[in-house]
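Asks: pasting the sequence and the predicted model now:
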Amino acid sequence: MSISLLLEMAASSNPERTAVVSGQLRLTTQQLSDLADGGAGVVAASGAKHVAYVGTGGAMLPVLIFAAARAGLAFTPLNYRLSADGIQALIARLPEPLVIVDDRYRDMIGDSSERVMSSEEFLAAAHESEPAAEFPDPESVAIVLFTSGTTSQPKAVELSHNNLTSYVTGTVEFESAEPADAALICVPPYHIAGVSAALSNLYAGRKMVYLTNFDADEWVRLVDAERVSTATVVPTMLDRIVTVLEGGGHELPSLRSLAYGGSKVGLPLVRRALELLPHVGFVNAYGLTETSSTIAVLGPDDHREAHSASADHVARRLGSVGRPVPGIELQIRGEDGAVLPPGESGELFVRGEQVSGRYTGIGSVLDEDGWFPTRDVALLDEDGYLFISGRSDDTIIRGGENIAPAELEEVLIEHAHVHDVAVVGVEDPQWGQAIVAVVVPVAGIDPDPEELREHVRKSLRGSRTPDRVVFRGELPTTPTGKVLRREIVEDLRTLGTPK
C-alpha cells in the first residue's frame, strides 16, 4: 500500500474537512491533495531522482511527503539546525535531489544541488503545474531519514511505503477522530515523529495544527485557540509546559490526550503533569526511526493505575514504555544471542511489517528471521511491560562491572534538589571508567554533592555510587530531547570535573 493512498482516502471521504493549520494557512483535505498533485508535477518536471527539504515544516511537510510520493520519488526532510557544511554533506549523499528550502535557510544550501527551489516558489508552482500522480510500488522507498549522528556519521534510514502504511493502519482506525478533533504538532519535520504524525493524523481524520518553533506559552495558547484534543511533545517541551501550567490560569479543557517520547522522562515530571492535567490521558510512546515510529505504548489507563498504585510492581510501570503495538514482536537477547526470560536485561530486538532496518549504502541489518537489533538495553516484566535502560553504547564499565546510566539517573532524579541529571563514564586510570553524575539543580538550590552520592548509595550497591557529582545549568540535548552524552564527556574532559 502506498502512502499516496492515505491522502486519497482522506480527500475522498471528507474533502472539505480542515486538514492542516499552519500560521495563517488553512488547507482542506482536498486542497492538500490538489497541492500534492501539483507538487508532484513540479517534481516530475525537475528531472530529479529524490526530493529534499530544509525548513521548519508546518504545511510544507505533508505537502512534500505526498508530492514526492505521487511523483514516485523518495523524500528526505533534513535537519535545518545543522551547520551549512553539515546540511550540504547530507544533500551530497542524495541522488540528484530537488531541494526545497525555506528562505531563511537558502544560504545554507550553497551550490550543493543543481535543483533548488524556495518553499514559496514550490507552492506557487504547485498551484500552476500540470498535476501528476502515481501509486509507487509499496516496497519502494518512500522516506529517507538521517539518524542524529550524535556518536558517528549519520546513517540514512530507508522506510518503504509498506513500512509506513503498516504502522499507520496497524495503530489508527480510518476516520476514527471526532469531527472537532485537532492535533498539535511541534516535533521537527526531520524526525520520524513528525513524518508519522502527518500520516496518522490525516488517516484518522484529525485536523493538524503546526507549531514550527516551540514555545510553551504559544503551545498553551494554541491548545485553547484551536481546541486541540491531542498533542505529542518531547521531554524538554513537557518540562516547559508544566512550568507554564504551574503559573496558573490554564486548564486546557479541550485536551484529551498528551503523548510524550523521544527520550527518557524523569518520573517526578510525569507525576507532576498527571496532577496538573487530571482530565488528560497520558501516553508514553517508544519507537525508532528504523521502526517507522512507535512500537510500544504506555497508555492512559496504565499511567493512572501506576500513579495511584500501592503495589511496587504496578507503580514501577510508570517508568516503562508500555507494551507493543499491534503487529510488533519483541525479544530481549543476551550477549550470546539467546532469548532472555522476563526480568532479565539485554538487547532489545523487534520484528514487524513496520520495521525497516535498511540503510542506504549498507542494506538491511535484519537477521535471517527478520529481527532488528535496536542497540537499546531493555527488559520485559512478567506482564509484558517494556523497560528501556538506554543505549548499549552508553554502558559504563567500571572495574569490569557493566553499569547502565539509567539505573543511577532514576534514583538521582527522585532527589528533591535534582531537576535533571545525566550519568556518564569518563576515563579513569584505576577503574577504567569513573562514574560522573552531571546534575542540573532545582532553581535556587545549591545541592551538596556528598548528599547526592549518599542518596544513590542508599538505593544501589556501593560500586554504583557516582565517583563524582558535578553541576551544570542545563544538559546538552537534541531538539527531540535526547541527551548528548558525548558532548557531556567532552565537556568534562576539557573543563575538568570539579565537585
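Replies: Structure's in. What do you need?
Asks: every contact and neighbour count from this point should use C-alpha atoms.
Replies: Noted.
Asks: count the neighbours of the spatially closest residue to residue 376 that is not a sequence neighbour for me.
Replies: In space, and not counting its chain neighbours, residue 376 is closest to residue 391: 4.5 Å by CA to CA, 6 or more residues apart in numbering. Counted with other CA atoms under 10 Å, the neighbours of residue 391 add up to 16.
Asks: hmm, residue 391 is touching residue 377, no?
Replies: Yes. Assessed by CA atoms under 8 Å, residue 391 is found in contact with residue 377 at 5.8 Å.
Asks: try this one next to it:
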Amino acid sequence: MDYEITSLKGSGKDIVRRIRSSEKSQLLIPPKLSGMNLDIPAPPSGDKYIGLFSSGTTQQPKCIWNTLDRIEENARYSVEAFEVGPQHLVLLMAMPWHIAGLSWMLMCESVECDYFFITTKKGEHDFWIKTVQDISPDYLFTVPAVLRALYDERWFVNNVAYGGYPIKFEEYAKLSPHCSFMYQGYGQTEAGGLISCHKRRSTVLPFDLENLCNGKAIEGVELTCSGTQEHPTPIYIYSRTSCFAQTYDSGDVGFTDEEGNIYIAGRSLAPESSKATTKKELLGN
C-alpha cells in the first residue's frame, strides 16, 4: 500500500502533526465510513499526498488525493482571505477529516497563531457554547449547523467564518448580535480548500442574493461562468491548489455579477457520465 491510514485519535492538532511528520502519503477516513467497502484509488507516486473524502452531501463520498504542499498553499491563501494574523486567537469547530477543518488548522499553523480545535459531534451543544464562552476567541470558524445550535445563547466573537453552505435570510438577524463581521467561504475538496470568500458587516441588512453562497475568488483561483440569475450555468474552476492540472467542472451552477462575485445557485443536474467529458487531468499521473 502506497499510503498510511491516518489515526484519528486525539485532537485535531494531533491529526495535523501526524500528517505533517509522516514520510508517507496519508488517508483520512471519516468515522462514518469506517468498515465500509470503499473505492480507494492509489495516490500518484512522487510527492506526499493526502487522501480526503468529499463530504457526500450531494452524492456518494469519493476519495480525492491532493498533495500536502498544495493543500498548505491553499491554507496560506486562506490567511489573506479571512484576514487572520499571528496576534489572533482562533477557535475551530468542525471535523478534521474534511477539507474545511483540515485547511483551517493548516491556515492557523501557517500564520503561527494560537488556536483551539473542537471536533464537533451531535448532541454536544452544551460543550460548544461553554467552549466559545470560556475561550472568547477573536475568530470562530465553523459550519451553519453548529451556529444554529448557538443562536439563542449568550456569546460574542468579533469574527465568525463559516463554510459548507450559506445561512438562510432569517439567520442573519440571529447571528448578527453575536459578531461584528461574518465571512462566508466556498470551497471544495478538489480545489484543495477555499475557492472564494465573502465578508460582510453584521450590522448591514442582507441584500437580495445573500441567501446564496457567494464571494470573490481568492488568490490562485479563476472562476468561469456564463450564467445569469434567471439561467444559472455550470461553474468552472481553475485553482493552483487543485488536484486537477486544468480547469474542472465544479458540479455547481451559478452566475456572476459586474463586480466579479460568483453566486452558487445549486448543484448541476447533469449526470456524472456527461461531466466526465470535461477536461480533468490529475496532477502527478
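Replies: Thanks, I have it. Owing to the predicted nature of the structure, the values given are computational and were not obtained by experimental measurement.
Asks: about what we covered before: and the residue nearest to residue 376 of structure 1, what's its match in structure 2?
Replies: Mapped onto structure 2 by TM-score structural alignment, residue 391 of structure 1 lines up with residue 267.
Asks: what does residue 331 of structure 1 give?
Replies: In structure 2, residue 331 of structure 1 lines up with residue 224, judged by TM-score structural alignment.
Asks: tell me the contacts of the nearest residue to its match once chain neighbours are set aside?
Replies: In this structure, residue 224 of structure 2 finds its nearest non-sequential neighbour in residue 236, 5.0 Å apart by CA to CA, 6+ apart. By CA atoms under 8 Å, 6 or more residues apart in numbering, the contact list for residue 236 of structure 2 reads 223-225, 247-250.
Asks: now for residue 236 of structure 2: what does it line up with in structure 1?
Replies: By TM-score structural alignment, residue 236 of structure 2 lines up with residue 349.
Asks: which residues in structure 2 form helices?
Replies: Per DSSP state H, structure 2 carries helices over the ranges 12-21, 68-82, 99-111, 125-135, 144-148, 169-175, 272-275.
Asks: which residue numbers in structure 1 go with stretch 136-144 of structure 2?
Replies: Stretch 136-144 of structure 2 corresponds to residues 227-235 of structure 1 when matched by TM-score structural alignment.
Asks: circling back: looking at the helices of structure 2, which is closest to residue 219 of structure 2?
Replies: helix 68-82 (6.2 Å; CA to CA).
Asks: so how far is the closest one off the chain centroid?
Replies: Computed by CA atoms, centre = their mean, to the nearest Å, the chain-centroid distance of helix 68-82 of structure 2 equals 11 Å.
Asks: swap in stretch 51-70 of structure 2?
Replies: Put simply, stretch 51-70 of structure 2 sits 11 Å off its chain's centre (CA atoms, centre = their mean).
Asks: how about stretch 93-108 of structure 2?
Replies: Remark: stretch 93-108 of structure 2 is offset 7 Å from the chain centroid, using CA atoms, centre = their mean.
Asks: what does that stretch correspond to over in structure 1?
Replies: Using TM-score structural alignment, the partner range for stretch 93-108 of structure 2 is residues 186-201.
Asks: re earlier: so who does the match of residue 331 of structure 1 touch?
Replies: 235-237.
Asks: so which of these sit within strands?
Replies: 235-237 (DSSP state E).
Asks: what's the closest non-adjacent residue to residue 138 of structure 2?
Replies: Using CA to CA, 6+ apart, the closest residue to residue 138 of structure 2 is residue 89 (5.2 Å).
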